[in-house]
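> Test case, fold it:
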Amino acid sequence: MSFSARLPSMITSGLLTVSCAGGEQQPVKQDTARIPVKISVVKASNNVFYDEYPATLIARKSIEIRPLVTGFVTKIHVKDGASVREGQLLYSLDPEYHQAVFEHALAQWRASKASHGRAEKDAARYRALLSARAIATQLADNAEADLRVASSELARACAAVNAAQASLRYVNISAPFSGIVGISNARVGSAVVAGQTVLNTISVQEGYSAEFFADQSEVHRFDSLQTKGAKQSPFFLRLGDQIFPDSGRLVLLDRIVDPNTGRIRVRVSFDDPEQRLRVGMSAIVRVRYFTAQGTIMVPASSVTEQLGEHFVYVCGIDSTVNQRRIVRLRKTGDSIAISAGLKPGERIVISGIENLRQGAKVLMQQ
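Now for the predicted structure:
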């Protein structure tokens, strides 16, 4: 085909192209995507506020069982975790060495007693001779001195007998009070050292104390609770997600504030008649702060902080969110008490805040 034959079709095609390009372009409607969020309706309620302190449980009465003499364990008389009464035999040590020491001390005492008796008779004879002017005064004085030395030797021998007798008695280790023993740290044949080796621990399980540290700014508050008391105990114990049913009482507010940390030791006692607590458990002591009527509580996840101020996103009727400043009262657990900025019935965003901006449209989910 020649060039002249193709020309009309090319012109026609070009005209069509120009016509399409020069025509009026239709606007494309773009639907703004709504941001999915979870909302919650603001409600007012009566609330009790608590301060919480990490604490460790200690026994009201607990003691480590240590031997008073060195030796080897020959017998264990109680099982681990057993209940024992005061004076009950717990451990026995090998008495052979201490028996020998006692017998040696007893023999020394007998020899000293014999020497003292002879010195006493000699002194009596010399006193009689001195009265008759039959001997020199120096001889009588020497006899009196020998008697005093013999008396001292006898007293020392007597003390050695008492010490050896006590050591022999200490090979049998008894419970100092009624309670429950723990797991034994010694076995039959174990070597133990006087005053150092911890054989076991005995404690009373009628109740425990929760020990924690509070800031020095709260000293006056706890001091008032200790001296004046309260009609209802403000102390409660939380174990994980469970609240211990029995309230506690403040038994100790330390007299010294740690200068390094600025904190003071506090001890609260809890009864445990059902023996559900154990020494060394970690717990949370909840101290009732105050009770508020008609307080607005919001989830902590709904509140953001900017330059020391707190804000929430409030969702309007048209599903538009607006950021609003609030006055935060205090935080309790996962909730925050609000004293100003919100009204009951308003809807706030509690999830998906990181994707929001002022005036954004949201897809509300409850």
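
> all contacts plus neighbour counts: C-alpha atoms, from now on.
Will do.

> and the residue lying closest to residue 282 once chain neighbours are set aside, how many neighbours?
Distances taken as Cα to Cα, 6 or more residues apart in numbering put residue 56 closest to residue 282, at 4.8 Å, once the chain neighbours are dropped. Neighbour count of residue 56, defined by other Cα atoms under 10 Å: 18.

> Just to be sure, residue 56 is in a strand?
Yes: checked against DSSP: H, G, I helix; E, B strand; the rest coil, residue 56 lies within a strand.

> And this one, please, so the two structures can be compared:
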Amino acid sequence: MPKSPAARGGMLPLLLSLALAACSGQDEKAGPPPAMPVTVATPLVQEVLDWDDFVGRFEAPQDVEIKPRATGYLQAVHFRDGQYVRRGQLLFTIDARPSQAALAQARAQLARAQATLTNARTELARSRSLAAERAASTEEVEQRQAGLRTAEADVAAAQALVRAQQLNVGFTRVSAPISGQVSEARVDPGNSVTADQTILTTIVSTNPLHFGFEGSEALLLKYQRQNGGSSTGAPVRIRLQDETSYVHGGRLDFIDNAINTGAGTVRARAVVANPNGFIKPGMFGHLRLAASRPYRALLVPDTAIATDAARRVVYIVDKAGAVAVRPVVLGPLIGNLRVIRSGISPSDRVIIDGVQRAARPGAKVVARPGRIPLVTGPEPAPQPPSTPPSSIATAVGAGAPGAAGQR
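Presented below is the predicted three-dimensional model:
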């Protein structure tokens, strides 16, 4: 017999109550949520070296404009544009015939002066002999002596003129004053050149090169205090515009003697080896200057660091498996690892994976052991500045005992 609508309406609240009771019983049986798994590791303990970043350009230690020292017509060019030349190598020849003719004339004048000198000596000897026999006067002897001195002076002047003309002949051969890379020839053979005015080409030295950059007054003071007053000699590393690693090594060799009062900076310079000539003067580069002595530091992955308002924090897992938060002071980056100045100890178990699942102090987690890989060699990839004044750091040696004790 079918039920009336009133009976069906009376059973609906009963069914809802039974369903709610069943759900409530399931919730009581489920209990608290399960502990989430995370990966933990003790901080890597390693000796590192901080670096400061600068931007600058490469410069040639020597840059010479080649000008002739003789006037005449250019006869030949003895190099290929852009080649490496050595000091003393012949670069240009100028028509030497006018200079050679002048040299021949000077030599003829020297020969005439020498003949006059020989005659003056003979006449003086004769006059002295006659004067000894009272056949010549004292005045005649003195005149012969004056003539001898004049002839000697004429010979000296003729010899100097010969040397000058020899120099002029030599100046018709233009040689490289330094070793380096030569530019293109700016004058073609057949054109007239003027002594000390016409620029024939230029030469720049290529090994080593200078790298010039500007640093702040604060950094200068830091380096001087750190190095006992001496600012030069610190190691540097440089990368070119298209390079991802700082592969060019050098040393700081010069800091200017005054601060630029307008910019508050001081000019500095490093010396960089360039044996194959790959780096050209004028190239742009990034330089890292050693900003500290090697020191032992704690390192954790940069991804393990979280932001809590104005603080930087890491999450650790205690012995009971509970999450705790630790405010930290950050240092520079080494690859994907961050130096921790303070806030944790070498024995703390830092969450290096799963931070997003455990970002609640006091939460229970399942700690799985992990390991932070050792950092060796210089940092390859450029990183943005972190905490002033040092923007980057590199590992100095292999992992320390603290790294071997990770768990």
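
> TM between them?
In this superposition the chains share a TM-score of 0.61, using TM-score structural alignment, normalised by the length of structure 1; 279 aligned residues with a Cα RMSD of 4.2 Å.

> for the residue nearest to residue 282 of structure 1, what are its contacts?
210-212, 280-283 (Cα atoms under 8 Å, 6 or more residues apart in numbering).

> cool, now which of the residues you listed survive the switch to structure 2?
Here is what carries over to structure 2 from the contacts of residue 56 of structure 1, by both residues aligned by TM-score structural alignment, their matches' Cα atoms under 8 Å: 210-212, 280-283.

> need the helices for the stretch 151-300 of structure 2, in chain order.
217-226 (DSSP state H, counting those that start in this stretch).

> ranges for the strands of it?
173-175, 180-182, 192-193, 201-204, 209-216, 235-240, 248-255, 265-272, 284-290, 295-301 (DSSP state E, counting those that start in this stretch).

> Among the ones you listed, show me which one is buried the most.
strand 180-182 (a mean of 23; mean count of other Cα atoms under 10 Å).

> average gap between that one and structure 1?
In the superposition against structure 1, strand 180-182 of structure 2 averages 3.0 Å from its aligned positions (mean Cα distance after the TM-score superposition for structure 1).

> starting at the chain centroid, how far to that strand?
In terms of Cα atoms, centre = their mean, to the nearest Å, the centre of strand 180-182 of structure 2 is found 21 Å from the chain centre.

> what does that strand contact?
Taking Cα under 8 Å, 6+ apart as the rule, strand 180-182 of structure 2 contacts 81-86, 201-207.

> which one is residue 54 of structure 2 nearest to, not counting chain neighbours?
residue 287 (5.0 Å).

> Return the residues in contact with the residue lying closest to residue 150 of structure 1 once chain neighbours are set aside.
Distance criterion Cα to Cα, 6+ apart; nearest residue to residue 150 of structure 1, sequence neighbours excluded, is residue 116 at 4.7 Å. Counting by Cα under 8 Å, 6+ apart, residue 116 of structure 1 makes contact with 147, 150-151, 154.

> which of the residues you listed count as buried?
Among the contacts of residue 116 of structure 1, those scoring as buried are 147, 150-151, 154 (criterion: 16 or more other Cα atoms under 10 Å).

> Show me how far the longest helix anywhere in structure 2 is from its chain's centre.
Using DSSP state H to define each element, structure 2 has its longest helix at helix 97-132. Taking Cα atoms, centre = their mean, one finds the center of helix 97-132 of structure 2 at 64 Å from the center of the full chain.

> Check stretch 254-268 of structure 2 too.
For stretch 254-268 of structure 2, the distance to the chain centre is 17 Å (Cα atoms, centre = their mean).
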